[in-house]
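A.B. asks: predicted coordinates and the sequence they were generated for:
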Amino acid sequence: MAGEYIQGRGAQKNIHNIFLKQQISKDFIEAIDDWEEDKPQTQHTVVYPKSIVNKVSSPDVGMAYSANPYQGCEHGCIYCYARNSHQYWGYSAGLDFETKIMVKANSVKLFANFISRPSWDGTPISFSGNTDCYQPLERSFKLTQGMLKVAEAHGQAVGLITKNSLILRDIDILQELTKRDLCLVYVSINSLTEETRQKMEPRTVTAKQRLKVIEELSKAGIPVGIMCAPVIPGLTDHEIPKVLKAVADAGAKYAGYTTVRLNGEIGKIFEDWLHQAYPDRANKIWHSIQSCHAGKVNNSEFGNRMRGSGELAQIIRDSFKLHCKRNKLNENPFAFDLTHFAKNKDKQLKLFEN
């Protein structure tokens, strides 16, 4: 593949937005028109959406509702399924996804309004159902922190998933939620190899730091699990045993996994990255992914798309189950206590009666 590898970024280029009729291309190397910089800088735009909580219709992602205060993600994970959604905003699923971030400035107010509705019953809401709620911009905007404070005040159950150690900033709020069984945290970690992490998830914290996050949350009494996701056959699948042992030793009690699937434009982005990041084994990895999805790299079939099918997918599944058992993960399922939301709502209603 032509072009110099862009350090610190996942996607190596922008690809055409399928919703736009026109596209820009560089046909001549001598062209003097504006073009992508060699090292694109992160930009953010403040937006004011009309809603922040979304109902999740997919039956196999483990959440009923999600809330995402940011659109796009600077972490730049090459495999991220959320890349496709960036096209709805007029951007590319490639470099744009990780360099042009939208900050939903009214997230806290929208979240409070949503869970204050008379019809809302306190069903758990997942933060980071699409993009990481603790990505770098959260340090400045504190939208996730604000939403957590609202959840704590209302007795609203929340689940969180992140790759960023910034979550430790809010450990006091998470502890208050935990006292009422209203909080479950998942840390995403699929490799302990730093070289792999730097290429695959360029602006995330190291695996060592993520293990520290698990340890600190566990010591604070906060229930924590991990998502070994996505498992990339031919690249990270061999690390399943040592990942599960490391997270269990750090204090994790739960674990889940998915097998990578490259739906929509992600397949093009991932394939381009693969040939630049791992030119010596790109084809082997690509064919391994295909073997898990009946000869394709994508799968939209509910019940099958997150795990894959075929011999290699079964090997991954068996390895994961075996090492979860060996490390005593998932022995006691976590259950949210939604009665706190109901009690809190009764108190709110009485305020209007006075």
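C.D. replies: Perfect, I can see it now.

A.B. asks: from now on I want contacts and neighbour counts done on CA atoms only, so please keep to that.
C.D. replies: OK.

A.B. asks: for residue 44, helix, strand, or coil?
C.D. replies: strand (DSSP: H, G, I helix; E, B strand; the rest coil).

A.B. asks: give me the neighbour count for it.
C.D. replies: For residue 44, the count of nearby residues is 14 (other Cα atoms under 10 Å).

A.B. asks: residue 343 belongs to a strand?
C.D. replies: No. Assignment of residue 343 by three-state DSSP gives helix, placing it outside any strand.

A.B. asks: now the strands for this structure?
C.D. replies: Per DSSP state E, the chain carries strands over the ranges 43-47, 53-55, 65-67, 70-71, 100-104, 125-127, 158-162, 183-188, 224-231, 254-259.

A.B. asks: can I get these in a markdown table with distance to residue 148?
C.D. replies: Formatted as a markdown table, those follow (distance: least, Cα to Cα, whole Å):
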| stretch | distance to residue 148 |
| --- | --- |
| strand 43-47 | 20 |
| strand 53-55 | 14 |
| strand 65-67 | 11 |
| strand 70-71 | 15 |
| strand 100-104 | 15 |
| strand 125-127 | 9 |
| strand 158-162 | 8 |
| strand 183-188 | 10 |
| strand 224-231 | 16 |
| strand 254-259 | 22 |
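
A.B. asks: looking at those, spot the one closest to residue 277.
C.D. replies: With respect to residue 277, and counting by Cα to Cα, the nearest of the strands of the chain is strand 224-231 at 17.2 Å.

A.B. asks: just checking, residue 253 touches residue 221?
C.D. replies: No. Applying Cα atoms under 8 Å as the test, residue 253 and residue 221 come out as separate, 11.4 Å apart.

A.B. asks: neighbour count for the two, which is higher?
C.D. replies: Ranked by neighbour count (other Cα under 10 Å), residue 253 and residue 221 place residue 253 first, with 24 against 14.

A.B. asks: for comparison:
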Amino acid sequence: MSKANSYLNGRGAQGNVSNKFDAFTHEFRSDFLNYCAMEDEEPQNTKTVLIDTFPKTIVNKVNSPDVGMGYSLNPYQGCEHGCVYCYARNSHEYWGYSAGLDFEQKILIKKNSVELLEKKLQSKRWQATPIVLSGNTDCYQPIEKKLEITRNLLKIFLKYKHPVGIITKNSLIIRDLDILIELAKDNLVQVHLSITSLNEETRRLLEPRTATVKKRLDTLEKLSAAGVPVSVMMAPIIPGINSHEILPLVKTIAEAGALGVGYTMVRLNGAIGGIFTSWIQKAMPDRAEKVLNQIAECHGGNLNDSVFGRRMKGSGNIAEQVSQQFKIAKKKYLSGRISPTLNCELHAEFKQGQMRLF
């Protein structure tokens, strides 16, 4: 295999795909790729680029009826974690970039996130309802370690006693344990930690720049021990890759203190179908066709199903088997565990950042 056609380590997508909104498409010609191989050069720059943006709003209403959240907040657009299956890749096309490599190497930083959130929570028209960090892209991706935007957002949620949910794959969340503990005292926070596999090699291929499996399990233990309500999302389930891990994974997270577990079936919507297909043909060539065929079996013969209520869990025999395994796993390992309901009652008294006295 030539250097130009070899597996691109450290990234999920193995190249850029055309943006559906662009009038022109770009492709690497074979003569250029051969030249790069002979000269021992990379055909494309894969370094991460940070781009500052200043949006007018930061809290987004979620209209999809089957995502389990009403509002989301994403301080970053694009995600360096590089999860090859990520549904959020398609959103990068609206910014003029590719859903492929661009999504994980061109990261948009919403510099005024904290100010916009504070303004939103101070609004007399805003009624407290949970806002989820990372409804689209991970709020604890690598650049957060330096910028601390998510940490400062959590300080605002605490200041105004407003409920917040967090979805992440990154152990960096432990840095903010001090704030999370304070939020948890008033039932103002829930954490949903994404753990897709117990196999480190699978994790490395599927999610190249995320925390290791061990670090995520350690994170789960630390959050639970500190009294922060934490559940696990085993998402997505990919037949032929991690679908055999359901019972052992639920057993492991239960032992680490998880209060619950959820899942979604992989669906390769939009540009992600081509990105995933290209990836698996390089990363797992021996089982690529089998996995793709089993994914299609879960979605009526296609790699994606966009029908609300069916798209997240899939349909058919494989999807039903997965559903039954989760029912068994929850009953066996998580019976009686309940995540506390987020508290929406305190915020009205803290509209100005302190309790209203008169």
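C.D. replies: Arrived safely. The shown structure was predicted, so the numbers you read here are calculated from the model rather than taken from an experiment.

A.B. asks: what's the counterpart of residue 347 of structure 2 in structure 1?
C.D. replies: Aligned counterpart of residue 347 of structure 2 in structure 1: residue 341 (TM-score structural alignment).

A.B. asks: which parts of structure 1 are helices?
C.D. replies: Using DSSP state H, the helices of structure 1 run over 95-99, 107-115, 138-141, 143-154, 171-178, 194-200, 207-219, 240-250, 266-277, 282-291, 311-326, 339-353.

A.B. asks: distance to residue 160 of structure 1 and mean neighbour count added to those, as a markdown table?
C.D. replies: Output for the helices of structure 1, formatted as a markdown table (distance: least, Cα to Cα, whole Å; neighbours: other Cα atoms under 10 Å):
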| stretch | distance to residue 160 of structure 1 | mean neighbour count |
| --- | --- | --- |
| helix 95-99 | 21 | 25 |
| helix 107-115 | 15 | 19 |
| helix 138-141 | 14 | 13 |
| helix 143-154 | 10 | 21 |
| helix 171-178 | 10 | 18 |
| helix 194-200 | 21 | 18 |
| helix 207-219 | 12 | 19 |
| helix 240-250 | 17 | 20 |
| helix 266-277 | 24 | 20 |
| helix 282-291 | 28 | 19 |
| helix 311-326 | 21 | 16 |
| helix 339-353 | 18 | 13 |
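
A.B. asks: wait, which of the ones you listed is closest to residue 3 of structure 1?
C.D. replies: Minimum separation from residue 3 of structure 1 across these (Cα to Cα) falls at helix 266-277, 9.0 Å.

A.B. asks: output the contacting helices and strands for the closest one.
C.D. replies: Packing partners of helix 266-277 of structure 1 (3 or more Cα pairs under 8 Å, 6 or more residues apart in numbering; DSSP states H and E): helix 282-291.

A.B. asks: if we go to 6 Å?
C.D. replies: Helices and strands touching helix 266-277 of structure 1, by 3 or more Cα pairs under 6 Å, 6 or more residues apart in numbering; DSSP states H and E: there are none.

A.B. asks: just the angle between it and helix 282-291, please?
C.D. replies: 150 degrees (axes from the mean of the first three to the mean of the last three Cα atoms, to 10 degrees).

A.B. asks: corresponding residues in structure 2 for helix 266-277 of structure 1?
C.D. replies: Counting by TM-score structural alignment, helix 266-277 of structure 1 pairs with residues 272-283 of structure 2.

A.B. asks: which other residues reach the matching stretch?
C.D. replies: Stretch 272-283 of structure 2 has contacts (Cα atoms under 6 Å, 6 or more residues apart in numbering) with 13-14, 288.

A.B. asks: okay, the helices of structure 1 in a markdown table with distance to residue 301 of structure 1 next?
C.D. replies: Listed next are these as a markdown table, based on distance: least, Cα to Cα, whole Å:
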| stretch | distance to residue 301 of structure 1 |
| --- | --- |
| helix 95-99 | 25 |
| helix 107-115 | 31 |
| helix 138-141 | 34 |
| helix 143-154 | 32 |
| helix 171-178 | 35 |
| helix 194-200 | 26 |
| helix 207-219 | 31 |
| helix 240-250 | 25 |
| helix 266-277 | 17 |
| helix 282-291 | 15 |
| helix 311-326 | 15 |
| helix 339-353 | 35 |
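
A.B. asks: now what about stretch 158-168 of structure 1, what contacts it?
C.D. replies: Against stretch 158-168 of structure 1 from outside (Cα under 6 Å, 6+ apart): 124-128, 132, 134, 183-188, 205, 213.

A.B. asks: just those residues now: which is nearest residue 27 of structure 1?
C.D. replies: Here the nearest of these to residue 27 of structure 1, counting by Cα to Cα, is residue 132; it sits at 35.7 Å.

A.B. asks: what's the counterpart of that closest one in structure 2?
C.D. replies: Matched by TM-score structural alignment, residue 132 of structure 1 corresponds to residue 138 in structure 2.

A.B. asks: check contacts around that match.
C.D. replies: By Cα under 6 Å, 6+ apart, the contact set of residue 138 of structure 2 is residue 168.

A.B. asks: how about the nearest residue to the match of residue 347 of structure 2, chain neighbours excluded?
C.D. replies: Spatial nearest neighbour of residue 341 of structure 1, excluding adjacent residues (Cα to Cα, 6 or more residues apart in numbering): residue 155 at 4.5 Å.

A.B. asks: could you measure the one you found against residue 181 of structure 1, distance?
C.D. replies: Applying Cα to Cα, to the nearest Å, the value for residue 155 of structure 1 to residue 181 of structure 1 is 10 Å.

A.B. asks: ok, back up a step: name the member of the contacts of stretch 158-168 of structure 1 with the most neighbours.
C.D. replies: In terms of neighbours by other Cα under 10 Å, the contacts of stretch 158-168 of structure 1 top out with residue 183 at 30 neighbours.

A.B. asks: show me what that residue lines up with in structure 2.
C.D. replies: Residue 183 of structure 1 maps onto residue 189 in structure 2, with residues paired by TM-score structural alignment.
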